[in-house]
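K.L.:
For reference, the sequence and a predicted model appear below.
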Amino acid sequence: MQKNSDTHKIAFRTILLSCLACILLSACAPKPSKPVATLPVPVPEEPAVISEVVELEISGEPADEVVELQVPPADDAEPLSTEEIEALETRLNIDIEMDESDRKVVEQYFKYFTHRGRKTFQRYLSRCGTLLPHATEIFKDKGLPEEIVYLAFVESGFNAKAYSRAGASGVWQFMPYTGRKYGLKQNWWIDERRDPYKSASAAADYLLKLYNDFGDWYLAIAAYNAGEGKIGRAMKKTGAESFFELTQKNHKLSRRARLRKETKHYVPKFLAVVKIMRNLEKLGFEPADTVACEAISPIKVKGGTDLLALANDLNISWKTFYNMNTAFRRQVSPPDYEATAYVPSFKLQKAIAFLESDKSRPYAGWISYKVRRGDSWYRIGRRHGVPVAVLKKVNNRRSNMLRPGQRLMIPGSNSTQVAWRSPRAKTRAIAQKRGNYVVQRGDTLYDISRATGVSVKTLLSANGLRSAKRLRAGSKLYIPNQSRTTIAKKSSNKKDGKTVAYQVRRGESVWTIAKKFGVSYKDILRWNRLSKRSILRPGDSLTIYAN
């Protein structure tokens, strides 16, 4: 008996020691690294990596997303043609040394853009227009290799309106800090990172600076993506002398110091683009049409110039004018300095004549606002969709004090105010005009969604609403792809039969009342805007749509 007891004790100790060993081993084991954010928080020294670029919606322009690739893109298993192999083996002007694994990554991007992503690359070509020849000329004048200009395809697909969630903007995807450092103004009125002509010059200067720092174009390109600090520290710690040597030694760095996979593949992606651009005809791409593009000329506009009036005088739509002038964030130029606008070259003289006339006087198209009792800068700014700092600046005011009867200049006459509203406010205004359903008392977006077959998310988006709770009886909603008659007919389905105003009796609950009328208790909660925690008291009135 004692022997069995001792045996059990020994077995118990063995199990206990095994458990403790497992716990200690798991505690000492290296923890898996957290996934790296696709769009990291930017710091001045290291511009954030751009992996997803979207076009910011301004002045009603549709959003246009630049395709986000897997890193590297998946192989479609389709072999390269003879022409594609020849194009892939094209020697470039910049000397390059890489191992087989790096060549494989170049091939993966090359294959993606010539196969699955062919339409994407053709779209890049279709919109670069005169921007590519202009940027090429700038890079050539500043002494950069001509091929470096193709970096714009990697950054944004030559999309002047591109805006990343990390805060980078424009064709060359400048972060705010770097953009200001290279002379690109950014404020409430204008963002010159989105000026494809000025930003091309700034990008050339920045790339030339990076080349002077590293003495290698591929390291300069990598630093353009990851930041010179990141690349410089990685080079110092690994002793690498070239970009591809750095990627091969990347594993020797600490997790924090290592180059992200996107940065490691940034240069191979660029090389794939260059090889394609050198062989467009051989690969069957339609080259960028620079001949058919309308010639554009720069022109200086005084502070506060009414840009909408300028566009109207030139007999071109605001959309067309805006596509030529993507840097402007408002329909009025910055009030305190001259800015550069671009107009069709054949209308340059007419534009000059307009700017010299009284019609372009500063603040034309603005409104003169008389301060009312109880007004504040915040209330006025919120009412007109203008930041308080901007209101004070344009009115040359520093004090927070306002006197009734005082006059303020506010951007936003009837013709221009819509452009300064938030996108959501603008959507609400349009929805009110197009409204095809009047909200009834007791309606919820869920009811309307179920009756019309349009999702709640779509209803929120189409009407510029933040929350499904904000519905007022008598207000209008725009329900996409529905006529008024159809909506009225569908909405009436939930109210077939009679509407009962039921008074709650002692001891009743939502469940017992629902059973009495043969309806779902969830419907009663929804019709009366109650929650499951709501308490019913005798005498309370409920609206019930009885069958």
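P.N.:
Now that the structure is in, tell me what you want to look at. Numbers count the residues shown, from 1 in each chain.
K.L.:
CA only for contacts and neighbour counts going forward, please
P.N.:
Fine.
K.L.:
how about the strands of this structure, start to end?
P.N.:
For the chain, applying DSSP state E gives strands covering 53-55, 65-66, 162-164, 296-301, 339-344, 367-370, 407-410, 437-438, 476-477, 498-503, 541-546.
K.L.:
Show me the contact partners of the second one.
P.N.:
It refers to strand 65-66. Identification of contacts with strand 65-66 by Cα atoms under 8 Å, 6 or more residues apart in numbering yields Glu52, Val53, Val54, Glu55, Ser156, Gly157, Ala162.
K.L.:
thinking again about what came up before, right, and the strands of the chain - which one's nearest Lys319?
P.N.:
Closest approach to Lys319 among the strands of the chain is made by strand 339-344 (12.8 Å; Cα to Cα).
K.L.:
thinking again about what came up before, so can I have CSV of the strands of the chain showing mean neighbour count?
P.N.:
Below are the strands of the chain laid out as CSV (neighbours: other Cα atoms under 10 Å):
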stretch, mean neighbour count
strand 53-55, 22
strand 65-66, 19
strand 162-164, 27
strand 296-301, 16
strand 339-344, 20
strand 367-370, 14
strand 407-410, 18
strand 437-438, 19
strand 476-477, 22
strand 498-503, 12
strand 541-546, 17
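K.L.:
so which of these comes closest to Arg116?
P.N.:
Using Cα to Cα, the strands of the chain put strand 65-66 closest to Arg116, at 14.5 Å.
K.L.:
tell me how far that closest one is from the chain's mean position?
P.N.:
9 Å (Cα atoms, centre = their mean, to the nearest Å).
K.L.:
ok, second structure coming up, stack it against the first:
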Amino acid sequence: MKNWIAFVLIIFGLTALGQFKPISKSFTTKDSLAANGISSDDPFLEMLDSLHEAQVFNKNPITYNIRDLNIHNFPLDSIPEYSDSILQLRLQDMSTYSPIEFTFNNKVNRCIKLYGKNRRQMLSKVMGMAELYFPMFEEELERNDLPMELKYLPIVESALNNTVRSKAGATGMWQFMYRTGKYLGLEINSYVDERRDPIKSTKAAIKYLAYLHEMYDDWLLALAAYNAGPGNINKAIRRTGGKKNFWAIQYGLPRETRNYIPSFMAVAYLLNHRADHNLYPVRPKFEIRNVDTVTVKKSIHFNQITEVLCVSHKDIVFLNPQYKRAYIPIKKNDSVRHTLTLPVSMIGDFLANEKTIYNYKNKDVSKAPIDLYANRSEIIHRVRNGESVGLIAQRYNVRVSEIREWNNLSSKKYIHPGQRLVIFSKTNTISAKGYSIQHEQTYNGYLYYTIRSGDTLWDIAKKYQGISANDIMKLNHISARKILKPGMKIKIKST
């Protein structure tokens, strides 16, 4: 009976697979795995996976053939333009099918022209990448009963780039600041930054958007608050006498936010009318249909995976951007579930060789990522007037090259006052060179610290091992509301 079922499945599978064209070939061949003494995936299970993929995705085939997509027969270099009345009508139609009110005005019109003319290459690229990310966005939006059009937001935020970091420190596809990410429950440490995790950051972003909409009961205000923060929106509402309408309060908002909503509307419009504007997706390397995740049980370096399975290190890094140092840390009895994203074609091979991968050691699989930051604390440093990367490096006893690496700063990139920098400082080793920590030892076991401009109790406590802001407040009989004035001395228990 089992043999008969297998025969039917194989015949049916071959028929379906004959019609199915995979997006790309596997990272490696089964022959190369066998040659290296590595186990291959079970061929019958591999066939069932391919059969399932063919049946699901052949019902909704994706094409990147411009001849098929160019329904208006435009010349490839043509940039179509439409009258204001047509653009207005199309945006009104979009509003009919969305809780978000799409508006046509001069600002939106300018943004449509900007993206439609000057950013065509970027739009084509993100249209291709959308095949990897949009199905996930749509599933989460549907689960939370939010407008599907919100899937266009990360295009405006980051052009769907998981590793991008703004000058202000906002990170990932959804551009979360450090504090917002932590508030939303995202893990951010020396090895993992879940702001860069496409799945977890998407869930956090949708949770945050739902919260903002509940606060304002207006999607444009919620989107503006996502960009500028609720505090700025509330101040703008107060300045305009309590008006709760984005277009009415826009001039009380930062310039970036004033352009944010028109940009969102322009991107949503152009992706809904891509054929009308002669826009076509660039074929991506990965689509949602040919990637999957596995749970990692032990700490693992990406080199272990690439060496054992002969796969591309670059692709593993691209699919797993949340692991900042190509290393997945797993603690003993860790309740946190860490996953690894791989092409579907490699999932079976990974599971078949899981023990070998965990135990694999060679000169290229270094323990450096584990030891390098084990005794360091992660500090968020706010740049002050007159500071340079070199001066900050001296303060924290780290190298300039390390600060540039941690913060994606090129040698040509300047830092500016107010910018937040991530520093991995060795515990209790903040230097007095070039950036003095004003204290002096006394005979009774206390240090006396001289307050500098911009200091907070939290900042000061971070400089001394085993000392908290509460410890400083109790010892000095001050409250959290106490204003720290430059030159003021506070007592700190020596450790």
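P.N.:
Looks like it arrived, so ask away. Remember, it's a predicted structure, so these values are computed and weren't measured experimentally.
K.L.:
TM-score them against each other, please.
P.N.:
The TM-score (TM-score structural alignment, normalised by the length of the second structure) is 0.54; 297 aligned residues with a Cα RMSD of 3.5 Å.
K.L.:
center of the second structure, which residue is that?
P.N.:
Nearest to the geometric centre of the second structure sits Gly172, at 2.4 Å (Cα atoms, centre = their mean).
K.L.:
State the distance from it to Asp197 of the second structure.
P.N.:
From Gly172 of the second structure across to Asp197 of the second structure, the span is 8 Å (Cα to Cα, to the nearest Å).
K.L.:
and the aligned residue in the second structure for Lys209 of the first structure, how many residues sit next to it?
P.N.:
Per TM-score structural alignment, the equivalent position to Lys209 of the first structure in the second structure is Tyr211. By the measure other Cα atoms under 10 Å, the count of residues near Tyr211 of the second structure is 13.
K.L.:
got TSV for the strands of the first structure, with distance to Arg278 of the first structure too?
P.N.:
Below are these laid out as TSV (distance: least, Cα to Cα, whole Å):
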stretch	distance to Arg278 of the first structure
strand 53-55	25
strand 65-66	22
strand 162-164	25
strand 296-301	27
strand 339-344	30
strand 367-370	54
strand 407-410	52
strand 437-438	56
strand 476-477	53
strand 498-503	73
strand 541-546	70
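K.L.:
For stretch 337-352 of the first structure, give me every contacting residue.
P.N.:
294-303, 310, 313-314, 321, 324-325, 333.
K.L.:
what's around the closest residue to Arg421 of the first structure other than its chain neighbours, how many residues?
P.N.:
Nearest residue to Arg421 of the first structure, sequence neighbours excluded (Cα to Cα, 6 or more residues apart in numbering): Gly385, at 5.4 Å. Using other Cα under 10 Å, Gly385 of the first structure is surrounded by 19 other residues.
K.L.:
got a list of what Gly385 of the first structure touches?
P.N.:
Counting by Cα under 8 Å, 6+ apart, Gly385 of the first structure has contacts Trp420, Arg421, Ser422.
K.L.:
just those residues now: which is nearest Met409 of the first structure?
P.N.:
For the contacts of Gly385 of the first structure, the nearest to Met409 of the first structure is Trp420 (14.7 Å; Cα to Cα).
K.L.:
wouldn't that closest one be in contact with Val386 here?
P.N.:
Yes - under the criterion of Cα atoms under 8 Å, Trp420 of the first structure makes contact with Val386 at 7.3 Å.
K.L.:
Would you map the helices across the stretch 201-350 of the second structure?
P.N.:
Assigned by DSSP state H, counting those that start in this stretch, the helices in the stretch 201-350 of the second structure fall at 219-228, 230-239, 246-249, 255-272, 302-309, 313-319, 344-352.
K.L.:
what does the stretch 51-200 of the second structure give?
P.N.:
Going by DSSP H, counting those that start in this stretch, the stretch 51-200 of the second structure shows helices at 66-69, 84-96, 106-113, 120-143, 153-158, 178-183, 198-216.
K.L.:
residue in the second structure matching Pro176 of the first structure?
P.N.:
Per TM-score structural alignment, Pro176 of the first structure is aligned with Tyr178.
K.L.:
hang on, its match packs against Gly169?
P.N.:
Yes - counting by Cα under 8 Å, Gly169 is a contact partner of Tyr178 of the second structure at 7.4 Å.
K.L.:
Can you work out which residues contact both of those two?
P.N.:
Joint contacts of Tyr178 of the second structure and Gly169 (Cα under 8 Å, 6+ apart) do not exist.
K.L.:
what's the burial count for Pro369 of the second structure?
P.N.:
Count around Pro369 of the second structure with other Cα under 10 Å applied: 17.
K.L.:
rewinding a little: and Arg103 of the first structure, which of the strands of the first structure is closest to it?
P.N.:
With Cα to Cα as the criterion, Arg103 of the first structure lies closest to strand 65-66 of the strands of the first structure, at 24.8 Å.
K.L.:
Trp406 of the second structure and Pro198 of the second structure, how far apart?
P.N.:
Counting by Cα to Cα - Trp406 of the second structure and Pro198 of the second structure are separated by 20 Å.
K.L.:
Then Glu46 of the second structure?
P.N.:
Glu46 of the second structure is 27 Å from Pro198 of the second structure, by Cα to Cα.
K.L.:
More neighbours: the two, which one.
P.N.:
Pro198 (22 against 17).
K.L.:
coming back round to it: save the helices of the stretch 51-200 of the second structure as a markdown table, and put in distance to Phe7 of the second structure too.
P.N.:
Formatted as a markdown table, the helices of the stretch 51-200 of the second structure follow (distance: least, Cα to Cα, whole Å):
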| stretch | distance to Phe7 of the second structure |
| --- | --- |
| helix 66-69 | 37 |
| helix 84-96 | 50 |
| helix 106-113 | 55 |
| helix 120-143 | 34 |
| helix 153-158 | 46 |
| helix 178-183 | 51 |
| helix 198-216 | 38 |
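K.L.:
quick one, which of those is nearest to Ile10 of the second structure?
P.N.:
Proximity to Ile10 of the second structure, assessed across those by Cα to Cα, is greatest for helix 120-143 (28.9 Å).
K.L.:
Flag every buried residue along the closest one.
P.N.:
120-121, 123-134, 136-138, 140-141 (16 or more other Cα atoms under 10 Å).
K.L.:
what does Met136 of the second structure align to in the first structure?
P.N.:
Using TM-score structural alignment as the criterion, Met136 of the second structure maps onto His134 of the first structure.
K.L.:
Distance-wise, check the closest residue to that match other than its chain neighbours relative to Ile15 of the first structure.
P.N.:
Nearest residue to His134 of the first structure, sequence neighbours excluded (Cα to Cα, 6+ apart): Tyr197, at 7.3 Å. With distances taken as Cα to Cα, Tyr197 of the first structure is found 73 Å from Ile15 of the first structure.
K.L.:
higher neighbour count, those two?
P.N.:
Neighbour tally, Tyr197 of the first structure and Ile15, criterion other Cα under 10 Å: the higher count belongs to Tyr197, 18 against 12.
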